[in-house]
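[1] Below is the sequence, then the predicted model.
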Amino acid sequence: MNSPQAIAYLYSLQTRGMKFGLRGIRILLKHLGNPETQFPSIHVAGSNGKGSTAALLAASLTAAGYRTGLYTSPHLVSFHERIRIDGKPILERQIPEYVRLLRPIIEELRTTFFEAVTALAFRYFADEKVDIAVVETGLGGRLDATNVLNPVVSVLTTVSLEHTQILGNSLAAIAYEKAGIIKRGIPCVSGVTAHPAREVIHRTCHSRRSRLIETAGGRAEVGRSDLTGSTASFVLGKKGLRDVKIGLAGAFQVSNAFVALATLWELGHRGFNVTEADIRRGFARVTALTGFRGRLTVARRRPLTIVDVAHNPAAVRQLVQAIHDARLENLTIVFGVMGDKAFRSMIGILADIAGRAIAVQPLTERARSAETIAAAFRARKVPVAVGPTVREGMMIAGRAAGKRGIVLVTGSHFVVGEALAFMERKNYLTINQ
């Protein structure tokens, strides 16, 4: 079995759908010697910002000299992006080794794709003797396969309406699912600001005797912000840090940086020594140290092409504000979305910056049709063409924008992934999770 065959096998597990609950992953991990207990971890959940926050944490820990695992999902172009140590993806040759180890147990237990990949990541981190791993939830928190961890800190970034058919149709219901990662006696850092969600988090922390650190109780001031990043100053209690460069575009990343900073300060009470210099280096060089991309990332210069994985109305609002801040206008927007997303609301927000739109349908079976998306743009009086594929949409957008125009690709991780693969001339395998 070579690497493509091993990854194809893992992808085949998608036909088993998604499973919410911890029984299967616990049995699987027990067969593997419970690797999740063999390294300290930081567990990150949230509707938006968890990928950025996880990357900022991992970059700072790597800068401090800690061998740092990073587990995120979904990937953009390559499966290997999901599992990294000190920014380096798991090696091609290592995937078949772990799939051979896992396959008999996977078949016996009828394990799902996400359970299998999570178990693979945890076994890999344990085998590679990471000093700490930053682990992002897949969906929700309480019943997510990653929630077998007993972390040194739990982190909640934001709560907004998303996956309502699964997580619930109110902020309080969704917060309940996200707060499921909070463990008894383990501190929780939260960037959540919405009142109903904060109440749920407060109650959960109180009942589990978990100390709650909220960035809402501090102050973050944005200095400069453009497509190269931001500078900001932070105060939380008696601690503060001034003029920090954040190497992620968009003023909204300051909130994610604040959550990461509060978490790093909390780690100081848990036996980890991350200095101010480490934090400054990690935040400034987050992309180089982790490989993170996908939020306001400039993927191509001619035409200027920006990719952003915003996939719900809250994230799209942040994106549009960042575009306004950068004084960009009359954009050609390549847009595709999953079937369970509030796409009409997203399109309504994007209409403010759209010169024209290209409606596309990514390869995943979960995608909404390009024709339905096009109709929503027409209802907003935005001129629109139908790709219908991401590849065709990118070619149409390139011609429409010309060398001096601006293309924005957004709506989904899957759309951005296919667009990046097209621009980088790489193969793209369909993924649903």
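    Alright, I've got the coordinates. Numbers count the residues shown, from 1 in each chain.

[2] can we go C-alpha only for contacts and neighbour counts from here?
    Will do.

[3] Let's verify the most centrally placed residue in the chain: helix, strand, or coil?
    With distances taken as Cα atoms, centre = their mean, the residue of the chain nearest its centroid is Gly51 (3.1 Å). Using DSSP: H, G, I helix; E, B strand; the rest coil, the structure places Gly51 in helix.

[4] take a look at this one as well, against the first:
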Amino acid sequence: MFHSIDECTEFIFNLRASTYKGEPLEAVRKILLELDNPHEKVKFIHFAGSNGKGSTLNATREILMQHGLRVGAFISPHLERVNERITINHQQITDAHFLSCANRVDDVIQNQLDGQYPSFFEIMTVIACLYFANANIDIALMETGIGGRIDSTNVITPAVSVITTISLEHIEILGDTIEKIAIEKAGIIKKEKPVVVGVKQLEAKKVIYQKATECQSECYFLNEEIEIESLKKGSPQYFNFSFGNYQMKEIPLAMQGEHQINNAALAIAASLLFDMSIQEATIKKALQKAKWEGRFENVSERIILDGAHNSEGTISLIHTLKEVYPTKKYKFIYAALQDKDHELSIQLMDEVAASMSFTQINLPRATKADVLASKSKHPTIHINDNWQQLIENEMKSLQSDELLIITGSLYFIAEVRKKLVEKVDKYDS
């Protein structure tokens, strides 16, 4: 039994590598069964994808909240504290509720699993389901961790599934081809439940469509059934949207970049499939204020945080930089985990960078700064395994025509954001 939130979170953080040796999802299902299957008492929308699922979930949340619904959300990673992962209408789960749920889960593990704990993410999934089931919410939005088919969140049966994008990631778990990864992501599609898809690759779309057909699920693809037209760039940017009988003109979007228009379109479609009575004015008001920390986030006039954790994300980041800041010089700071295609990401940044700086974070799966730097062919490279010192140095030397772009793993962005927001005003003055 945990006696404090600090004791509880410190313990479960150390469960990232699962010690439970059963089949995938087996432990989660056993625990949920002993808790009277709380996940069966909640309506869900389920989000999977290599990139964009967090932004799409957030846009969906804003739309449904603006519509007057009480909306739970389960996301990852957190930026400052674990409570951020489980929210209702943006309000984080309290320490007391978290501890209460965690102790109920711990009791089941001790008595039914002989003390064999599943992973951190699996326990968080169960805590979220338990909390939502007892919180009188209208809908919960659930984001997968890795993949979909054997992800712990896949115990739910959603009203709508969303698959944002697919790229090569976690290849040791999900497979080494786009088709194999698509199979894993498509695993969240459930029988006779609609799925909204932003995936572009033909081979992935075929896999998803086949799975949807097998499940007798309606499948709606971006740029097919869901049509968009980008209009004015800027902040906000504007776009037109068409989905069946729904036609919306000049929708304002706070988030920057063409990829965020794609995410917003998926969010609109998913929201409408859940509740067809949502009004156009509601959607416009929601998207005009929807923002997502750590995704092309201007923490100051000349410093941007972006969790571009794979090559697809890096392509979107660079495209947005060129759209929004075409005349600036780009100075990148990059840190990544071992399971990403960071070599391609680094090559893409090399092509547009004024300088490349590499660092690392204190995680077992983090790639060493010098290993990352060895993938770069840029003439100006800096290496410092102390990310705080590196950022401090780069901020001090930043010129008026330069942007400092801190990117890579979302875990890196989370660590940086804790410290950086407190400091930037000093260097902007």
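    Yes, it's here. All of these numbers come straight from a predicted model, not from anything done at the bench.

[5] against structure 1, where does stretch 45-53 of structure 2 fall?
    Under TM-score structural alignment, stretch 45-53 of structure 2 corresponds to residues 42-50 of structure 1.

[6] List the buried residues for the matching stretch?
    Ile42, His43, Val44, Ala45, Gly46, Ser47, Asn48, Gly49, Lys50 (16 or more other Cα atoms under 10 Å).

[7] one step back: quick one: residues contacting the residue nearest to the centre of structure 1.
    Thr72, Glu136 (Cα atoms under 8 Å, 6 or more residues apart in numbering).

[8] Tell me the residue in structure 1 aligned with Ala308 of structure 2.
    The alignment partner of Ala308 of structure 2 in structure 1, by TM-score structural alignment, is Ala310.

[9] Relative to Ile213 of structure 1, how far out is its match?
    27 Å (Cα to Cα, to the nearest Å).

[10] Which of those two has more residues huddled nearby?
    Shown here are Ala310 of structure 1 and Ile213; by other Cα atoms under 10 Å, Ala310 has more neighbours (25 against 20).

[11] surely that one meets Leu408?
    No: if you go by Cα atoms under 8 Å, Ala310 of structure 1 and Leu408 don't touch, sitting 11.2 Å apart.

[12] need the helices for the stretch 201-350 of structure 2, in chain order.
    202-214, 258-274, 280-289, 311-324, 342-350 (DSSP state H, counting those that start in this stretch).

[13] Over to the stretch 51-200 of structure 2?
    Going by DSSP H, counting those that start in this stretch, the stretch 51-200 of structure 2 shows helices at 53-66, 95-112, 120-133, 171-174, 178-185.

[14] next one: the second one to chain centre, how far?
    Taking the mean of its C-alpha atoms, helix 95-112 of structure 2 sits 26 Å from the chain's own mean (Cα atoms, centre = their mean, to the nearest Å).

[15] And that helix, what does it pack against?
    When contacts are defined as 3 or more Cα pairs under 8 Å, 6 or more residues apart in numbering; DSSP states H and E, helix 95-112 of structure 2 sits against helix 5-13, helix 26-34, helix 120-133.

[16] I'd like the ones you listed laid out as CSV, including mean neighbour count.
    Output for those, formatted as CSV (neighbours: other Cα atoms under 10 Å):
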stretch, mean neighbour count
helix 5-13, 14
helix 26-34, 18
helix 120-133, 24
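
[17] Just give me the neighbour total for Ile189 of structure 2.
    So Ile189 of structure 2, with other Cα under 10 Å, has 31 neighbours.

[18] Aligned to it, what sits in structure 1?
    Per TM-score structural alignment, Ile189 of structure 2 is aligned with Ile182.

[19] ok, how many other residues are close to the nearest residue to that match once chain neighbours are set aside?
    Nearest residue to Ile182 of structure 1 in three dimensions, chain neighbours excluded: Ser154, at 5.9 Å (Cα to Cα, 6 or more residues apart in numbering). Each residue near Ser154 of structure 1 was counted by other Cα under 10 Å, and the total is 26.

[20] quick one: the alignment partner in structure 2 of Ser154 of structure 1 from Ala212 of structure 2, how far?
    Under the alignment (TM-score structural alignment), Ser154 of structure 1 pairs with Ser161 of structure 2. For Ser161 of structure 2, the distance to Ala212 of structure 2 (Cα to Cα) stands at 10 Å.

[21] got any residues that touch both of the two?
    Taking Cα under 8 Å, 6+ apart as the criterion, Ser161 of structure 2 and Ala212 both touch Ile189, Lys190, Val195.

[22] Among those, which ones are in strands?
    With strands defined by DSSP state E, the entries of the shared contacts of Ser161 and Ala212 of structure 2 inside them are Val195.
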